[in-house]
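Q: Generate a structure from the sequence data that follows.
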Amino acid sequence: MNLGVIFISEMVGTAMLVLLGCGVVANVALIRTKGNGGGFLMVNIGWGLAVFAGVIVSYASGAHLNPAVTLGLMTNYLAEGKTDFVEGIPIDGASVLTYIGAQMIGAIIGAVFVWLAYKQHFDEEPEPANKLGVFSTGPAIRSYGWNFVTEVIGTFVLVFVILGFSYGGTPAELGAIPVAFTVIVIGTSLGGPTGYAINPARDLGPRIAHAFLPIRGKGGSDWSYSWVPVFGPIVGGVIAGIAAVGLLPVIS
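A: So this is what the prediction gives:
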């Protein structure tokens, strides 16, 4: 195993996640699609299965697909005395930057392919907010502090449960299924206030793509909100990594 394999694995997995995840949002939100008006539950299920697909194609790297997961695992592993993310990949600055850089690039690539798949519908959609909503999250009620708290809580749940799989000995035969169900339940339970980014790359990468793509009548990319779905998940992931050290060995 080397950092090149890690980079490709994380890039492809994150691109797949964003292509299918943002794709289901496009199907629900954009005008004249077959899934238009499918509702938030359809989005939640689509995102869960998008994570499933992304994890399946990126097992080589451990399928982080999310900077908050990478940083949460790093925090937990170092506290537990572990030295590698996966066999042959030490936990250090180079590996962390490789994971996060690949995730960001993959997220941008996935978002570009969503635009290509739905190009005609983007052209016909009259509402700029619906176009931006395909790429990035936004709050139902804009309150930066409380929106931040929501993202911290949602991401804490994601990373804490992922770590729980290893502590609790989740059967390997289940593969990516538990992660998919976790994402779905986070969306249905905690996704209402912010649209649940719970992943800095998932939000920032497509937001960058929205900014540079030639989308007809797209409007602004809402950069004033963009820090919330980046730093909220990072804080939540790190807290989960720390909390798991003391709690999971006792309760799992």
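Q: alpha carbons only for contacts and neighbour counts from here, please
A: Fine.
Q: Start and end of stretch 193-200, how far apart?
A: Distance between the two ends of stretch 193-200: 17 Å, counting by Cα to Cα, to the nearest Å.
Q: And the strands in this structure?
A: 84-86, 89-90 (DSSP state E).
Q: Tell me how many other residues crowd the closest residue to Ala244 other than its chain neighbours.
A: The shortest distance from Ala244 to any non-neighbouring residue, by Cα to Cα, 6 or more residues apart in numbering, is to Phe160 (6.3 Å). Phe160 has 25 neighbours, counted by other Cα atoms under 10 Å.
Q: same question, the one 10 residues further on
A: Burial measure for Thr170: 13 neighbouring residues, criterion other Cα under 10 Å.
Q: Now stretch 223-242: buried residues?
A: Under the neighbour-count criterion of 16 or more other Cα atoms under 10 Å, stretch 223-242 has 225-226, 228-242 buried.
Q: Next, the structure of the following sequence, for comparison with the previous one:
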Amino acid sequence: MDTSSMTQIFSEFLGTMILILLGDGVCAAVNLKKSKAEASGWIVIAFGWAMAVTMAVYISGFMGPAHLNPAVTIAMAMAGNFEWGLVVPFIIAQVLGAVVGAFLVWLAYLPHWNQTEDQGAVLGTFATGPAIRNYPANMITEIIGTFVLVLGLLSFSQNTITDGLTPLIVGALILAIGLSLGGPTGYAINPARDFGPRLAHQLLPISTKGTSDWAYSWVPIVGPVIGAVIAAGVYMLMV
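A: The predicted model follows:
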């Protein structure tokens, strides 16, 4: 593997780490007891995640494509915009970055975990979960949200965008998805974003954490991949 490929793989690790550090960081700020942002609500979380994506793309985008999401990587390869041979290394880097990002959130909020007795709030800092547990419906929500994400990302390439503005536009797309479609499942729309932090939740020594809800964990993996594949197929029909 050449130096350029290694740099791109590292950029996926770094970017996904920043994404989760800031994204799960805003969840921690809202969910955890005695945080200065405690109970500040969904709007704060949606804006926080939008800015997390924006900053992660800015930080990592000069080294690589800044997918930061296995579903996006798969879709880009399907659409002919990315090399299939790098798909698996990218996904591994993204998951590892997500685990490290979640670990850093744990460190940043270290005194607050044992102050928070609500196990759902602790898990919700790391991973997504359904407002109403209905696996077919939850799957549909994740498919739709990821379809919008990936179709948007692919369509942006057909527009003339001023240099340096693309990460802000991607952040606006994430904000729109979070505000409009995030209510049912917490809008994972990214398998690494959910699986990596859920694994960190399983491993970290948090006395109040409870279960990591692995029974639900397949939904934010399978749903986004299906949504991304559908979006890539629609895009290829349009261009």
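Q: Superposed, what's their TM-score?
A: With the length set by TM-score structural alignment, normalised by the length of structure 2, the two chains reach a TM-score of 0.96; 236 aligned residues with a Cα RMSD of 1.0 Å.
Q: Show me what the residue nearest to Ala244 of structure 1 lines up with in structure 2.
A: Taking TM-score structural alignment, Phe160 of structure 1 has Leu151 as its aligned residue in structure 2.
Q: what does Ala140 of structure 1 give?
A: Match for Ala140 of structure 1 (TM-score structural alignment): Ala131.
Q: Next one: its match from Ala66 of structure 2, what distance?
A: 30 Å.
Q: more crowded one of those two?
A: Ala66 (26 against 12).
Q: How much space separates that one from Phe82 of structure 2?
A: 12 Å.
Q: now Val122 of structure 2
A: For Val122 of structure 2 relative to Phe82 of structure 2 (Cα to Cα), the value is 37 Å.
Q: what do you get for Val234 of structure 2?
A: Distance from Val234 of structure 2 to Phe82 of structure 2, by Cα to Cα: 17 Å.
Q: just His67 of structure 2 next, same as before
A: 10 Å.
Q: swap in Val239 of structure 2?
A: Relative to Phe82 of structure 2, and taking Cα to Cα, Val239 of structure 2 is found at 16 Å.
Q: in structure 2, which spans are helices?
A: 3-31, 42-60, 70-78, 87-108, 119-126, 135-156, 166-181, 191-203, 219-238 (DSSP state H).
Q: now these as TSV including distance to Gly210 of structure 2?
A: Below are the helices of structure 2 laid out as TSV (distance: least, Cα to Cα, whole Å):
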stretch	distance to Gly210 of structure 2
helix 3-31	15
helix 42-60	23
helix 70-78	28
helix 87-108	15
helix 119-126	6
helix 135-156	21
helix 166-181	26
helix 191-203	9
helix 219-238	20
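Q: Nearest to Ser212 of structure 2 among these would be which one?
A: helix 191-203 (5.8 Å; Cα to Cα).
Q: Can you pull out the residues in contact with the closest one?
A: Residues outside helix 191-203 of structure 2 that contact it (Cα atoms under 8 Å, 6 or more residues apart in numbering): 16, 20, 69-71, 91, 94-99, 101-103, 123, 126-128, 188, 209, 211-212, 217, 220-222, 224-225.
Q: Then stretch 69-86 of structure 1?
A: 61-62, 64, 90-91, 96, 99-100, 159, 163, 234, 237-242, 244-245.
Q: got it, and stretch 94-112 of structure 1?
A: 3, 6-8, 10-19, 22, 64-67, 70-71, 89, 135, 201-202, 204-206, 208-209, 213.
Q: Of the residues you listed, select the buried ones using a ChimeraX command.
A: Here is the ChimeraX selection string for the buried members of the contacts of stretch 94-112 of structure 1, based on 16+ other Cα under 10 Å:
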select :3,6,7,8,10,11,12,13,14,15,16,17,18,19,22,64,65,66,67,70,71,89,135,201,202,204,205,206,208,209
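Q: In contact with the residue nearest the centre of structure 1, which residues?
A: By Cα atoms, centre = their mean, the mean C-alpha position of structure 1 lies nearest to Asn199, the distance being 3.6 Å. Counting by Cα under 8 Å, 6+ apart, Asn199 of structure 1 makes contact with 66-68, 155, 229-230, 233-234.
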